[in-house]
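> sequence plus predicted model, see below.
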Amino acid sequence: MAQSAGFTENDLRALSGERSFARGLGYVDAVTAVEVGDGWVTATVHGGDAYAVELSFGASLDGECDCPYGREGNFCKHLVALGLTVLARPDLPQLRARAQERAHQLEEWLAVLSRDELLALVHEQVAFDQQLRRRLEVRASAAGGDLPEARVRIAELLDPAPFARYGYVEYEDAQGYAEQALQAAAVITTLVSGGRAADAIGLAGEAMCLLSGVQDGIDDSDGHLARIGAALAAAHLQACRAARPDPARMARWLLEHALGDPDHLTGIDPLDYADVLGDRGLATLRDLAVAAWRDKPAGWAEKHVLHQLAAAVGDVDMVIAVHAADLAPDGSTHLAIARHLDAADRPGQALRWAQDGLTATLTHPPHAAAVDSALIDYLCARYTQTGRLPDVVALRREDFVARRNLETYRRLRDAAQSAGCWPAERSAALARLRADAEQHEHGWYGEPVLIDALLDDEDTDAAWQAARELGAHDRQWHSLADQSRATRPAHALEVYLRLAEPLRQQTGNRAYEELTSLLLAIGDCHRHLGSEDDFTTYLTTLRTGLKRRRNLMLLLDQHGL
């Protein structure tokens, strides 16, 4: 059945994640009102409420659900349940075939209807579907070519007032507003098809301004405003291609829009208008962009537009000039320049820029700890290509000294092993980490990085000794026990028992899963020690004390505990 659906359980798992997939398994019996089409299926899934769910499995697997989690764009448990229901249906190919046949029959029937019959059908649907009526009314007013009326209609469609409670469009009303506002783009495209493309250009620009002005009064958590903006932008581009406005004037408008749209509601890319602008318009756009950037070289929008234009025509030197005018203190801008030069087959200049970025960062506060790690990776890769392994080690050592975390330790180890000098580098690195631990300079979670480094080296004996001398985080004790369960079962057992004790007082599936994992490890330690009876006694006592926790008991049963 997976083949006939075009997707598998693994596809559902990949889209939803393990947690939602596991929860979706429990909702399969809650799926009702399944309707199968050609490449889609809809249903109602009953949970805390009855949710409308639609799964699309044409070219790719996708879906929508109106539950709170689904409305945020996530592939939720209800979609998983519907997907599993689809996969379990043996009659899916037949249902899809029937859907295709129904669609074909509809097309054939509509094709032979007379004009009067089609009009009667439309009138019937308009009387039944108010949203359809509104959409057709909008298009009808635009088709009449009455520009003032079209302007009024666009303003009404983009006005959020009818959806606002207490002057603000709440989350649950934002979708309704978006469905109305999207019709503003339909007004513009109808004007274009009616031969009023030049007028449509101006109306599209006005509509974008209106949309920008209402955004602060709408909860746009689901990104509806961007959809509206994209529809208006597409209508504007369509109008420009039909009307062919003056290239210089168009270039000026595009630049002003790009610099004045900080929220990027429309997503307009001036290069999309290349066919409208032509060579003369593109030249004007570039000159205007250069002038705007020179007036404000640190402006993000100014840099972005000029960078786009320079990259589009392959003007690497202009791209570099834009970056070089506002160099980031961590060397990331130097790295961006180096990569552009690499792409232009100028590796020598690329390396010099990257090295200058490192030097600039090291000679100014806060020094090496602030260097972009990607810049260090870039330089190490370049040095490795040319056999400069000692330079790689020196750079990795410098980075480790500045940051002293597990990742920089690993990278130093890899470089030093390649260069054949790891024993000496390791001794010095561990000495630094030990000094940090003694001075209580720990990692992100308050644990000695020394313990992580020794564990990563699989130097278990040294890790145990350091943990006892300097202390360790529970996560590190757990890793120590896991790594040495077979060789130090008594020590590992002591750790597991201590970690399990507070979990006996906690409730919730996550705590139960952690406790079950520890119990399995405790049992393994007892097997290594030959004290299985002691484990049986411990487990019996634990189950007796926690027998009211049904989910825990079920989990223990599943694992044979």
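Nice, thanks for sending it over.
> drop to CA atoms for contacts and neighbour counts, all remaining ones
Noted.
> what's in contact with the helix or strand hosting Ala431?
Secondary structure from DSSP states H and E places Ala431 in helix 422-438. The contact list for helix 422-438, computed with Cα atoms under 8 Å, 6 or more residues apart in numbering, reads Arg404, Tyr409, Arg413, Ala416, His442, Pro448, Val449, Leu450, Ala453, Leu470.
> dump the residues you listed to a markdown table, plus distance to Leu211, neighbour count and secondary structure.
Listed next are the contacts of helix 422-438 as a markdown table, based on distance: Cα to Cα, whole Å; neighbours: other Cα atoms under 10 Å; DSSP: H, G, I helix; E, B strand; the rest coil:
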| residue | distance to Leu211 | neighbour count | secondary structure |
| --- | --- | --- | --- |
| Arg404 | 49 | 22 | coil |
| Tyr409 | 51 | 25 | helix |
| Arg413 | 55 | 22 | helix |
| Ala416 | 58 | 23 | helix |
| His442 | 50 | 17 | coil |
| Pro448 | 53 | 26 | coil |
| Val449 | 52 | 25 | helix |
| Leu450 | 55 | 30 | helix |
| Ala453 | 54 | 21 | helix |
| Leu470 | 60 | 16 | helix |
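> which of the residues you listed sit farthest apart?
Farthest-apart pair in these is Ala416 and Leu470; separation 27.0 Å (Cα to Cα).
> quick one on the thing from earlier: can you give me how far the helix holding Ala431 is from the chain middle?
Helix 422-438 sits 38 Å away from the centroid of its parent chain (Cα atoms, centre = their mean, to the nearest Å).
> next, format the contacts of helix 422-438 as CSV and append distance to Asp557.
Shown next, in CSV, are these (distance: Cα to Cα, whole Å):
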residue, distance to Asp557
Arg404, 44
Tyr409, 42
Arg413, 44
Ala416, 49
His442, 40
Pro448, 38
Val449, 38
Leu450, 39
Ala453, 37
Leu470, 39
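> tell me which of the residues you listed is nearest to Ser60?
Comparing the contacts of helix 422-438 against Ser60 with Cα to Cα places Tyr409 closest, at 41.9 Å.
> for Gly83, grab the count of nearby residues.
Gly83 has 26 neighbouring residues, counting by other Cα atoms under 10 Å.
> packing partners of the helix or strand encompassing it?
Assessed by DSSP H and E, Gly83 sits inside helix 77-87. Judged by 3 or more Cα pairs under 8 Å, 6 or more residues apart in numbering; DSSP states H and E, helix 77-87 is in contact with helix 2-5, helix 9-25, strand 31-36, strand 40-46, strand 50-57, strand 61-65.
> in JSON lines: those, plus distance to Glu107 and mean neighbour count.
Below are those laid out as JSON lines (distance: least, Cα to Cα, whole Å; neighbours: other Cα atoms under 10 Å):
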{"stretch": "helix 2-5", "distance to Glu107": "24", "mean neighbour count": "14"}
{"stretch": "helix 9-25", "distance to Glu107": "33", "mean neighbour count": "16"}
{"stretch": "strand 31-36", "distance to Glu107": "18", "mean neighbour count": "16"}
{"stretch": "strand 40-46", "distance to Glu107": "19", "mean neighbour count": "20"}
{"stretch": "strand 50-57", "distance to Glu107": "22", "mean neighbour count": "19"}
{"stretch": "strand 61-65", "distance to Glu107": "26", "mean neighbour count": "20"}
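> pasting the second one now:
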Amino acid sequence: MQLTPLADAVLPLIRTDSRELWRWSNANRHGAQMLDGVAILELAVAEPEALPSTYRVVVPTPRETYQVAHKALASAIRIIARADDSSGIIGDAVRGLIALHPVAAAAAEMPPAKLAEWMWQFHFDDDVDYFELDPVAYAPALGAKGIARLREHVEELRAQVAAQPAREHGHSHEAFLLSWFDQRLAVLDRDVDAIVRTHLRDGKVAAWFTATAKALAEIERYDLAIDWACQAMEFDLGHQARQGGDYWWQLLGEHQPDSLADAAWTMLRRWPGSDTAARLEETVGPKAREEIVAILQARPSALVHFLVGVGEVQGAWDAAHRLGLDDRLAWDRLASAYESIDPGAAIEVHLDGVAADLVTASTRAYRPAARRLAQLREVAVNAGPEAVATVDSAIADLRETYRRRPSMLAAFDGAGLP
């Protein structure tokens, strides 16, 4: 079996001479190819002995692996600068290479000072300045000497930012980089006070409390991380606070599982919804269901989604009618679940949904509506002649109501509808 050198296996997958990457489809195809190259490099870093059998690649030395990773990253940065990466595939490849690079550098024992210089200059690329390299990830490769050199650059940057007009501090690339390096060096130093100062900033948004919690978790100060995540949750009722609450929940599950029941109640009362309700029931069991239902009465859609999710389909059906449910997605889910109880009633709900979709003339709606009606006929066949008659009558009414829509009628005919 002939084996290929690592560079020959990886770099052709990363590089391209194409001038058509501004086309979204071309960029996506090349991004997928780049990810294949990243996968080979990942194995070269983690388990190089597996390369011959997995990819027919010669086992490289650590220095060879680093050189290929370094060249691949440089090429990927040049590529993303001229590509339409709306789908983010090339960006994922770049981030994969960024994650591999420090590991490969440490294994290759690269000269710390030279690595520190390259790492710093990486952030001042004229074409691409939206990726950052993490001092924490590079610390094993940089060692004390490399980190010291990096800190010198940070202080030089601090003086540069201080000389800028204050109005530019919130927008300049230099100010952003200074904040990034201050935060990551605080984590590297495991300095709690510095972490809070650099991540919390002025404490005006909930996301900064969550960022503080994540940085503290990174240095394994989980007690403090839980406290700061809780503060993020309590900041307000916005989406950032909700994200903080979800992170608080995650930390509790990993480090204080005995607190989860109380936390689940807290989350439900702050953000009443089917997801927080399901989380509570999963945590404490069905004994909480009666109170959950009471809390969700003011939110019919959430109540219906929750009850369907826990198998109380009849209760969900009754609640939907009692509370005047007006959410189409909830009605669709409920009707699908209710087919096993009363297919005729469920079909009526589905038919109402199809009719609503067709009120406005739109060719994009016709084929989905036709497919849905065909599916409803199949359900009706199993339910009996009366259900079939209901569906066929509804189809006939739609054909008559919209007889001046030839595209819709053609879609119905194409789906084999009567």
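Everything's here; your move. Owing to the predicted nature of the structure, the values given are computational and were not obtained by experimental measurement.
> can you give me the TM-score here?
For this chain pair, the superposition-based TM-score is 0.57 by TM-score structural alignment, normalised by the length of structure 2; 316 aligned residues with a Cα RMSD of 5.2 Å.
> check which residues of the helix holding Gly83 of structure 1 are buried.
For helix 77-87 of structure 1, a neighbour-count test (16 or more other Cα atoms under 10 Å) marks Lys77, His78, Leu79, Val80, Ala81, Leu82, Gly83, Leu84, Thr85, Val86, Leu87 as buried.
> OK, contacts around the second one?
Neighbouring residues of His78 of structure 1 by Cα under 8 Å, 6+ apart: Gly24, Tyr27, Val45, Tyr51, Val53, Cys65.
> tell me where the stretch 201-350 of structure 2 has strands.
Using DSSP state E, counting those that start in this stretch, the stretch 201-350 of structure 2 contains no strands.
> Lys71 of structure 2: neighbouring residues, count only.
When neighbours are counted by other Cα under 10 Å, Lys71 of structure 2 registers 15.
> thinking again about what came up before, can you list the buried residues of helix 77-87 of structure 1 in TSV and add distance to Tyr378 of structure 1?
Listed next are those as TSV, based on distance: Cα to Cα, whole Å:
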residue	distance to Tyr378 of structure 1
Lys77	42
His78	45
Leu79	42
Val80	42
Ala81	46
Leu82	46
Gly83	44
Leu84	45
Thr85	49
Val86	48
Leu87	47
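> out of these, which comes closest to Arg504 of structure 1?
Lys77 (29.6 Å).
> could you measure from the closest one over to Gly17 of structure 1?
In this view, Lys77 of structure 1 and Gly17 of structure 1 are 10 Å apart by Cα to Cα, to the nearest Å.
> could you do Gln465 of structure 1 as well?
For Gln465 of structure 1, the distance to Gly17 of structure 1 - Cα to Cα - is 39 Å.
> what's the answer for Glu35 of structure 1, then?
Using Cα to Cα, we find Glu35 of structure 1 at a distance of 26 Å from Gly17 of structure 1.
> Asp66 of structure 1 contacts His46, correct?
No: the pair Asp66 of structure 1 / His46 is not scored as a contact, 11.7 Å apart, by Cα atoms under 8 Å.
> how about the counterpart of Ala321 of structure 1 in structure 2: what's its closest non-neighbour residue?
Mapped onto structure 2 by TM-score structural alignment, Ala321 of structure 1 lines up with Ala194. Once flanking residues are discounted, Ala194 of structure 2 sits nearest to Ala186: 5.5 Å by Cα to Cα, 6 or more residues apart in numbering.
> quick check: buried residues in the strand or helix carrying the one you found?
Assigned by DSSP H and E, Ala186 of structure 2 falls within helix 173-189. For helix 173-189 of structure 2, a neighbour-count test (16+ other Cα under 10 Å) marks 173-175, 177-188 as buried.
> out of these, which is nearest to Trp208 of structure 2?
Once Cα to Cα is applied, the member of these that ends up nearest Trp208 of structure 2 is Gln183, at 11.8 Å.
> out of everything not next to it in sequence, what's closest to the closest one?
Leaving aside its chain neighbours, Gln183 of structure 2 sits nearest to Thr198 (5.4 Å; criterion: Cα to Cα, 6+ apart).
> from Ala72 of structure 2, how far out is the one you found?
33 Å.
> more neighbours: these two, which one.
Per other Cα under 10 Å, whichever of Thr198 of structure 2 and Ala72 has more neighbours is Ala72, with 27 against 21.
> tell me the contacts of that one?
Residues in contact with Ala72 of structure 2 (Cα under 8 Å, 6+ apart) are Val10, Leu11, Ile14, Arg15, Leu97.
> how about the contacts made by the third one?
Right, the one you point to is Ile14 of structure 2. Residues in contact with Ile14 of structure 2, defined by Cα under 8 Å, 6+ apart, are Gln33, Met34, Gly37, Ala72, Ser75, Ala76.
> burial count for the first one?
Neighbourhood size, Gln33 of structure 2 [other Cα under 10 Å]: 19.
> any idea how far it lies from Leu73 of structure 2?
To Leu73 of structure 2, Gln33 of structure 2 is 14 Å away according to Cα to Cα.
> now stretch 248-256 of structure 2: buried residues?
Using 16+ other Cα under 10 Å as the test for burial, stretch 248-256 of structure 2 gives Trp248, Trp249, Gln250, Leu251, Leu252.
> return the residues in contact with the aligned partner of the last one in structure 1.
By that I understand Leu252 of structure 2. Under the alignment (TM-score structural alignment), Leu252 of structure 2 maps onto Leu379 of structure 1. Applying Cα under 8 Å, 6+ apart, one finds that Leu379 of structure 1 lies in contact with Leu351, Ala354, Gln355, Val392.
> ditto for Arg504 of structure 1
By Cα under 8 Å, 6+ apart, the contact list for Arg504 of structure 1 reads Leu515, Leu546.
> mind checking how far it is from Tyr496 of structure 1?
13 Å.
> now Glu302 of structure 1: closest residue in space, sequence neighbours ignored.
Trp293 (5.0 Å).
> contacting residues around that neighbour?
Going by Cα under 8 Å, 6+ apart, Trp293 of structure 1 touches Gly299, Glu302, Lys303, Leu306.
> again with Met250 of structure 1
Counting by Cα under 8 Å, 6+ apart, Met250 of structure 1 touches Leu277, Gly281.
> please identify the helix or strand for it.
Per DSSP H and E, the secondary structure element for Met250 of structure 1 is helix 247-259.
> helix or strand right after that helix?
As assigned by DSSP H and E, the chain's next helix or strand after helix 247-259 of structure 1 is helix 274-295.
> once you drop chain neighbours, what's closest to Asp236 of structure 2?
Of all residues not flanking Asp236 of structure 2 in the chain, Ala206 sits nearest, at 7.6 Å (Cα to Cα, 6+ apart).
> how about the one you found, what does it touch?
Ala232, Met233, Phe235, Asp236, Gln240, Ala241, Gly244.
> cool, thanks, talk later.
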